[in-house]
Structures are given as structure tokens and as C-alpha cells.
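In: structure for the following, please:
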Amino acid sequence: MSTTVVPSQAEVDPAVWPGIAGVPSGPRNRIAATVAEKIFATAVNTLELRVIYDDGTILGKPGGGPRPEMRIHRPADFYARLGDNGLIGLGESYMAKDWTASDLTDVIEVFAARAAHLVPVPLQKLRGLYLPKPPRRERNSTANTRSNISRHYDLSNDLFALFLDSTMSYSSALFDATGKDLLQVEWGALAAAQQRKIDRLLDQVNVRQGTRLLEIGTGWGELALRAAARGATVVSVTLSSEQKELAEQRIREAGYADRVQVELKDYRLVEGQYDAVVSVEMIEAVGYEFWAVYFQTIDRLLAPGGRVAVQAITLPHERMMATRRTYTWIHKYIFPGGFIPSVRAIEDVTDRYTSLRVRERLSMGDHYAQTLRLWEERFLARHEEVAALGFDETFERMWQFYLCYSRAGFQAGYLDVQQLVFDRRP
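Out: Predicted coordinates for the structure are as follows:
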């Protein structure tokens, strides 16, 4: 006779994680939980997924071969969270150990592949009435943006160093592989793939000796370093004090302090003229209502004959429009104030508000899936070091959910990442 050990919630600190330590309750929540259970069961019965309760109950389409398994340990808590906050509750219930998975990415990928169809259409039209809206304090105004950025990027340079490669690049790499070979890339290939991504961006905007380059979003300095090595002078702006500190240290150690200036500054406040502008996965933090300002700022700063390269995570346009006013688990726990654009939205904004035009696009979604796989493997392997930095188990489960949630989106094709090149040619 076998028994199932239900994961404990005892380690969840209510002072740090009040929304995880506590479970929604009350008459309204009981109704919402009942509805959520019915929607979830109906959806699961259309998916290539097996859901197993600890009492042996199984949900899922009959028949078929092996499928990812989701095991629900505390169904009452799971549906209470799901009913209270929709997909935010799905992530929170994982953080609380209400459910576990045979392979977390595989389970989330099943949901991601059918994201537009999981909730019945009539209820989708009512999402604005029952789902939380983005709080105004997370709107990416000049007053709020630094706080939004700090909540993620100022967590700890040491934390990011545990799972990033030696380039400290926190964006999609570009591997020297395609198709099935891409699925086999290993940790040792990541640093070179990150540099390949950066070099392609610099090539596309003709960065060379004497180029005046503006980088919007410093990261930890790798792009500025590689541009300086080509002889460019670089102004790089960030709102993360932690990133600025480490980027400047790396730049000094490489001997390029005379060529690179890192400023703690909102992109909207930058002045000057630049031959090239590069921004890697920063537009996602700009916010839907500020995209026009973002590109107008770039347009204003770009010298005649200059070029722009933007690496951007993207959504299909229809999903972007359907979710643009939705508050998600990613907003609440990972990237407050963020929003992912579509390629169409970028082209529409630049056509309408600027003289910039998209001249080239490279899709790299499969490469991001493998980048995230390597980060996840590295992060999970450094459990003791993460704990030694003061991050508890709930944080680790949150971070694992974030990495797997993101990878699942790219594997399912729900997300993509693009390198877009702009100029002003008629």
C-alpha cells in the first residue's frame, strides 16, 4: 500500500508572502471556486494533460499515450485561489504547493498552447468585471518606473550571477544551431550564443570605430563592453542601481571606462544625438500606453542616417489586444508594469508616431526556449547558494514557475522574440 505525502505549507512566511500563506475564503469565493472548478475540469478534458488528485481522482481526455501530469494536493485551496484570481491563482497555488507537476514546463505548455480557448467565450467577455486590473502605482510614469524596475533587477546581483553565464546576459541568446540540434545545446554554449546575439545587433546598426551608441537598458554591461571593443563611445541608461554598479565595475576592469558612460536615468530624459540606438528586451518594461513615447524618444535621439535595433519579446496581436488590460501573475510577482507587444503594434506605433520604419526582423523564439531551459537547470542546481543569499523556498518556487512559465510560452509558440532593425529610409 502506497501513500501520498502532501507538501507542507509550514515554510511559507505570512509576513513575506501573505497572499500565499493565506487562502481566499468567504461566500463570494465559494461561488467563484465552484465556477473555477467546473471551467478547469471542462478545459482539462480537452487537453493532452492528466490531472491527478491525491484521492486517486483523474481528470483528462480518455485514452492516449503518456501525458504531462499535474497532481493537485489541496483541491479546495487550489480552486479557491483559481476562483479568486484566475491565472494569478494558478501561479500562487504552485508557490503554496497546492499542486506539483511531473514536468512543470510541459504542464504549463499544454495550457499555453490553448490559452485563447481555456475560458468559455461568454466569460472571456466578462473578464474585466471579475479579474484584477493593473494598479495605478505600477503605471510606468517617470514617477513609478524606477520602483517597478528595482523590484526585479535590484533583487541581488549575486542571485542573477548564480544562473546567468559569464556575460551576465539576461535575454535570449542566439545559438549556432537550428531544429533538433537546438534542443541539445548545453551550458557551455550559452556565453558564446549571448555574444553572437549582441554582435548581430551591433552589426545591424553598423557599430564600429567612432560610432556614438545609445543603449536603452544596460543589463550588466555586456553589450556596452562589446561595442566599446569595436571603438564606439557608449552612453547606456538603466534604472537599476544594482545593474549600474556591476556594469561599471566590469567596464572598468575591461579598460573601457573612457568609452562607456552608464547613467541611472529614465530613457525619456536622455539628450544628445547618436549614430545608433540599441535596446535589448527593454520595451517589455515600457508599458502599453508609453510605447509611442519610447519610439518618439528614440526618433528624437537618432542622428541622420542612424539605425536602431530592438530585441523584443512579442505576442500574437490578437492575444496582445485581448490581454492588454489584464493583471497577471507575471505582473504581480516578476515584472510590475510590464507588457509584451506584438510586431504589428510596434509597426503601427512607429508608422503613426515616428519617422522610423522596420526594415528587418529575425524570429528567435526557439532560441529563447533553450536559453530559459539552461537558466532553469542552473538555478535549480544552485539551491543551496540561493538559500544562502536569503531567498526562501517560496521564492525559489516562484522563480522556477517564472522560468518554466516563460519557456512554455516560447515552446508553445504563444511567445516569440524578435530582433527588429529600424531606419528612416523612405
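In: use CA for all of it now, contacts and neighbours both
Out: Noted.
In: elements contacting the strand ranked longest in the chain?
Out: Ordering each strand of the chain by length in residues (DSSP state E) puts strand 302-314 first. Under the contact criterion of 3 or more Cα pairs under 8 Å, 6 or more residues apart in numbering; DSSP states H and E, the helices and strands touching strand 302-314 comprise helix 190-204, strand 274-280, strand 416-423.
In: what about the closest residue to residue 118 other than its chain neighbours, distance to residue 112?
Out: Of all residues beyond its chain neighbours, the one nearest residue 118 is residue 43 (5.6 Å), with distances taken as Cα to Cα, 6 or more residues apart in numbering. Residue 43 sits 12 Å away from residue 112, taking Cα to Cα, to the nearest Å as the criterion.
In: got the contact list for residue 280?
Out: Taking Cα atoms under 8 Å, 6 or more residues apart in numbering as the contact definition, residue 280 lies against 171, 216-217, 310-312.
In: follow-up on the earlier one: dump the helices and strands packed on strand 302-314 into TSV; add distance to residue 177 as well.
Out: Supplementary listing: these in TSV, determined by distance: least, Cα to Cα, whole Å:
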stretch	distance to residue 177
helix 190-204	10
strand 274-280	21
strand 416-423	16
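In: which residues are in contact with the closest residue in space to residue 197 that isn't next to it in sequence?
Out: Nearest residue to residue 197, sequence neighbours excluded (Cα to Cα, 6+ apart): residue 174, at 5.0 Å. Residues touching residue 174, when contacts are defined by Cα under 8 Å, 6+ apart, comprise 193-194, 196-197, 364, 367-368.
In: just the element for residue 174, please.
Out: Using DSSP states H and E, residue 174 is not contained in any helix or strand.
In: residues making contact with the strand or helix carrying residue 347?
Out: Taking DSSP H and E as the definition, residue 347 sits inside helix 343-353. Residues outside helix 343-353 that contact it (Cα under 8 Å, 6+ apart) are 291-292, 295-296, 314-317, 356-358.
In: structure for this one too, so we can compare:
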Amino acid sequence: MRLLSSLLRSFVKRGKMSVYDADGQLHDFGSGDDGPTVTIRLHDKKLYRSLFFNPELAAGEAYMDGTLTLEGGSTIYDFMFLFSINRAPLGANPVQGLLRRFWRAFRRRQQRNNVERSKEQARHHYDLSTDLYRLFLDEGLNYSCAYYTGPDETLEQAQADKLSHLVAKLDLKPGMSVLEIGGGWGSLAIRMAQAGASVTSLNVSPEQVKIAEERVRAAGVEDKVTFVLKDYREFEGQFDRVISVGMMEHVGIGHLDAYFGKIRQCLTEDGYAVVHSVGRMTPPGTTGPFIRKYIFPGGYVPALSEVFASTERLGLWVCDTEILRLHYYYTIRDWRLRFEERRDEALKLYDESFCRMWEFYLCAVELGFLHGSNMVFQLLLSKKRDAVPIIRDFIVDNERKLDGPG
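Out: This is a model prediction of the structure:
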């Protein structure tokens, strides 16, 4: 316990952490000022060492297997909140700093996402039961950042506003062709088809495509939407517009040029692309070990410096950039609360360990957008400097047309 105690003394500067060790002895860290008080119990002495050397991964795994439990009314959200507001002291710890440098050195190796590996990694997450996602997503099964006009807007409205915002940026005209890279469960494809576009949607998840095809038929736009079970690198064709929402995070740092190169290749000379992705406002980094191992293997949230370096190498115009800072925090907050409300239903689909994993994941990413460096960016990209209207008014004008009066 001595090693772990030394870490927690230097780590907990805000709030207070009370820890019952495996022998039942209580240890307190922090003054309780400017933060929550959280009580945990460690049931295995092996945790002392693993938490010291890799606290994020070890804490997540211990919560999953029940060797770390919360007591005294504390929740996993409280625990993660305390962790998130004390990230700076943790990063200053020499051992943690060394560990981050090690991860950084091997990040390209961790993200060697060839076509087949990328498919396996995507299916690891997206081929889970759709019934799981129905527990916490909106009715349209939008699994990406919504567009909130305020923190109290409903998730359903914010996701509908997100679709309108994206379609408005596409500036679609009747009969235009659109390539969607990463189609999810089909909501955006349906919205684009309803706006008059002919949509080809790429997806590597058979489970998602099956549901998306059902939803497209129910919406009556099956003649305008085609789903293709291919990785973006396997596809050829040219389109008036390309759109990619929540996909670039899965590409991997060593494949940004291939991704943007494919977008460039698939655009007509007068066309342009809309790219929506999670990013970071800090310099390039690494993917957290828990997220990398259990949730999004091969995933990486890029810095804008990495994104723009790639578009520069490929000769793409960045015609517009919009940064959504708190929108994903509100989105994941709503997902987490819905999952908590329906946790008993999730337990019927999967086991207790899975539900704890999902709780840890949702808490971690929510707080990453509240206290960490994560944000979302939307880019408009083109081959030609004049492919996109020269002022942004067209976006708001199109949104008003799409949403109608009121």
C-alpha cells in the first residue's frame, strides 16, 4: 500500500479520496476542498501495485471484476469525476509521465489498422446488440455528438438539430450524389435522401447495416440509399459530396493520409466534403489504455495539428472549421443517465462485468469532454478554393429551410 499511498498523496489535490485497503484499514487522501469526497474499497492487495503503475486501466478492470467497489453512497461517476479534476497532478508524477512517453512511442504500432484489422476492431464495438444501444441513444440511433442549443435541450431534439446542421453544410441540390464514410444505423443517410440526394453509405458492421436497411425501408427512401459493406480503402467512385461522421476517430494516426486521400479521390472537381470527428485541443497524444483495450481498439482522437498536416500534404482546402466544445459533454451526459435508468435491461443482454465496463466507459468519455482536452470539430474540405460558398450564411439559410417554420 506504500507505493499507492505515495501516488494518491501527490494526486488528490482537489476533493478527498478515502480508501479501505484489503485489510480493512482506512486511508484518507486530500482535504475535501473544491471537489467531491469519494470512498472506495480495494479487495485485492495486487491492486496496490497495478494502480500505482497504470491507474486508469487498473481502476477500470478492478471496477469491472469487483475488486474495487464504491462505498458510503459514492458512485463510479463520483470516482471518475474526482480522477478527472486531478489529472494535472497525476500527469506530473514521474512514473505516469514515463508511462505516457512509452505509450506515445508505440502509438503507431498500436494503430496499425490495415483493412481486415480495422473491420475486426469496428465489429468489436458496433456489432454488439442493437438493443443495447436502444437503451440510451435517441430514437434515431445517432451514436455521435449531438448539436445542443443549450444544456437542457432534449437528446432527441439535439440529434435532429445535428442532422440538419450537417445536411445544411452539404448544401445539397436535387439529384446530387453523396458518399457517406461510416453510416451507423442510417439516420444521416435517411436525412440526406429526404433532402433529395442519392446516397452511398459505407459501413463494415453487418449488424448496423441490417438495422439501417430496415430503417431506410421504413422511411420510404430505399430507392435513394445504398449500403456497401466495405472499408473506405476498398471503395472507388466519385461523388458531388462526401460526408464522414464519427469515423475518423477509428482511422489511426498512421492512416490519416489514406483517409483524406480517399476523400479527395472520391470528390468531383467541384465537390466538397464534410468531416465530423472527435479531436483534442492539446498537442498530439495517445489513446487511454482502458478505451484502447476494451472499447475502441485501434482508435485515436487526433489533434488539429495532425489533421491539418495531412490535408496540407494532400492539397485539400480547409474551407471551414467549426469547433463544438461542450456539445459532446451534454450528449454523453444524456447517454449515461439513460443507461443508468435502464441498467437492469442491459444486464439481461450482457453480464455484470459488461455493464460495469460500459458505465466506466461512459463516465470516462463524458468527463473527458468536461474536464479534459476533448472536443469535436467539423471541417469542410475541397479540391478547389471556390467549391464552398465564400461566406457561411448558406449554412443557417439551409437549416431554416430544412427545419421549416418555427
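In: about what we covered before: in structure 2, what residues pair with the longest strand of structure 1?
Out: Mapped onto structure 2 using TM-score structural alignment, strand 302-314 of structure 1 spans residues 267-279.
In: sorry, back to before: helix or strand right after the helix holding residue 347 of structure 1?
Out: On the C-terminal side of helix 343-353 of structure 1, the nearest following helix or strand under DSSP H and E is strand 357-363.
In: so that following strand matches what in structure 2?
Out: Using TM-score structural alignment, strand 357-363 of structure 1 lines up with residues 317-323 of structure 2.
In: how far apart are that stretch and its match in structure 1?
Out: Between stretch 317-323 of structure 2 and the aligned residues of structure 1, the post-superposition mean distance stands at 2.3 Å (mean Cα distance after the TM-score superposition for structure 1).
In: list the buried residues of that stretch.
Out: 317-319, 323 (16 or more other Cα atoms under 10 Å).
In: where along the stretch 201-350 of structure 1 do the strands fall?
Out: For the stretch 201-350 of structure 1, the strands identified by DSSP state E, counting those that start in this stretch occupy 212-216, 233-238, 260-264, 274-280, 302-314, in order along the chain.
In: now the last one against helix 343-353, angle please.
Out: In other words, strand 302-314 of structure 1. 150 degrees (axes from the mean of the first three to the mean of the last three Cα atoms, to 10 degrees).
In: mean shift between strand 302-314 of structure 1 and structure 2?
Out: Here strand 302-314 of structure 1, set against structure 2 after superposition, deviates by a mean of 1.1 Å using mean Cα distance after the TM-score superposition for structure 1.
In: how far is the match of strand 357-363 of structure 1 from where the chain is centred?
Out: The gap between the average C-alpha position of stretch 317-323 of structure 2 and the chain average comes to 20 Å, counting by Cα atoms, centre = their mean, to the nearest Å.
In: do the same with stretch 162-171 of structure 2
Out: Per Cα atoms, centre = their mean, the displacement of stretch 162-171 of structure 2 from the mean C-alpha position of its chain is 20 Å.
In: and stretch 319-332 of structure 2, by the same measure?
Out: Centre-to-centre, stretch 319-332 of structure 2 and its host chain are 11 Å apart (Cα atoms, centre = their mean).
In: contact partners for the residue nearest the centre of structure 2?
Out: The central residue of structure 2, meaning the one whose C-alpha is nearest the mean C-alpha position (Cα atoms, centre = their mean), is residue 278 at 6.0 Å. Applying Cα under 8 Å, 6+ apart to residue 278 of structure 2 gives the contacts 246, 248-249, 301-302, 374-377.
In: from those residues, pick the one nearest residue 75 of structure 2.
Out: The shortest separation between residue 75 of structure 2 and any of the contacts of residue 278 of structure 2 is 23.2 Å, and it belongs to residue 374 (by Cα to Cα).
In: aligned counterpart of the closest one in structure 1, please.
Out: In structure 1, residue 374 of structure 2 lines up with residue 415, judged by TM-score structural alignment.
In: its match against residue 312, yeah?
Out: No - counting by Cα atoms under 8 Å, residue 415 of structure 1 sits too far from residue 312 to count as a contact (10.5 Å).
In: who's more crowded, those two?
Out: residue 312 (25 against 22; other Cα atoms under 10 Å).
In: from residue 416 of structure 1, how far out is the closest residue to the more buried one other than its chain neighbours?
Out: If the residues on either side of it in the chain are set aside, residue 312 of structure 1 comes closest to residue 281, at 4.9 Å by Cα to Cα, 6+ apart. Residue 281 of structure 1 sits 12 Å away from residue 416 of structure 1, going by Cα to Cα.
In: what's the answer for residue 398 of structure 1, then?
Out: 22 Å.
In: same check, this time on residue 164 of structure 1
Out: Plainly put, residue 164 of structure 1 is 21 Å away from residue 416 of structure 1 if you go by Cα to Cα.
In: helix, strand or coil for residue 100 of structure 1?
Out: Remark: residue 100 of structure 1 carries the secondary structure label strand [criterion: DSSP: H, G, I helix; E, B strand; the rest coil].
In: what does it align to in structure 2?
Out: Aligned against structure 2 - with TM-score structural alignment as the criterion - residue 100 of structure 1 pairs with residue 70.
In: same check on residue 223 of structure 1?
Out: Correspondence of residue 223 of structure 1 to structure 2, assessed by TM-score structural alignment: residue 188.
In: what about the strands in the stretch 1-150 of structure 1?
Out: Listed in chain order, the strands of the stretch 1-150 of structure 1 (DSSP E, counting those that start in this stretch) span residues 50-53, 58-59, 69-72, 99-101.
In: the first one vs structure 2, average distance?
Out: Its match in structure 2 and strand 50-53 of structure 1 itself, once the structures are fitted together, sit a mean 2.9 Å apart by mean Cα distance after the TM-score superposition for structure 1.
In: buried stuff in that strand?
Out: Under the neighbour-count criterion of 16+ other Cα under 10 Å, strand 50-53 of structure 1 has 50-52 buried.
In: make a markdown table out of those residues and add distance to residue 33 of structure 1.
Out: A markdown table is the format used below for the buried residues of strand 50-53 of structure 1 (distance: Cα to Cα, whole Å):
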| residue | distance to residue 33 of structure 1 |
| --- | --- |
| 50 | 20 |
| 51 | 17 |
| 52 | 18 |
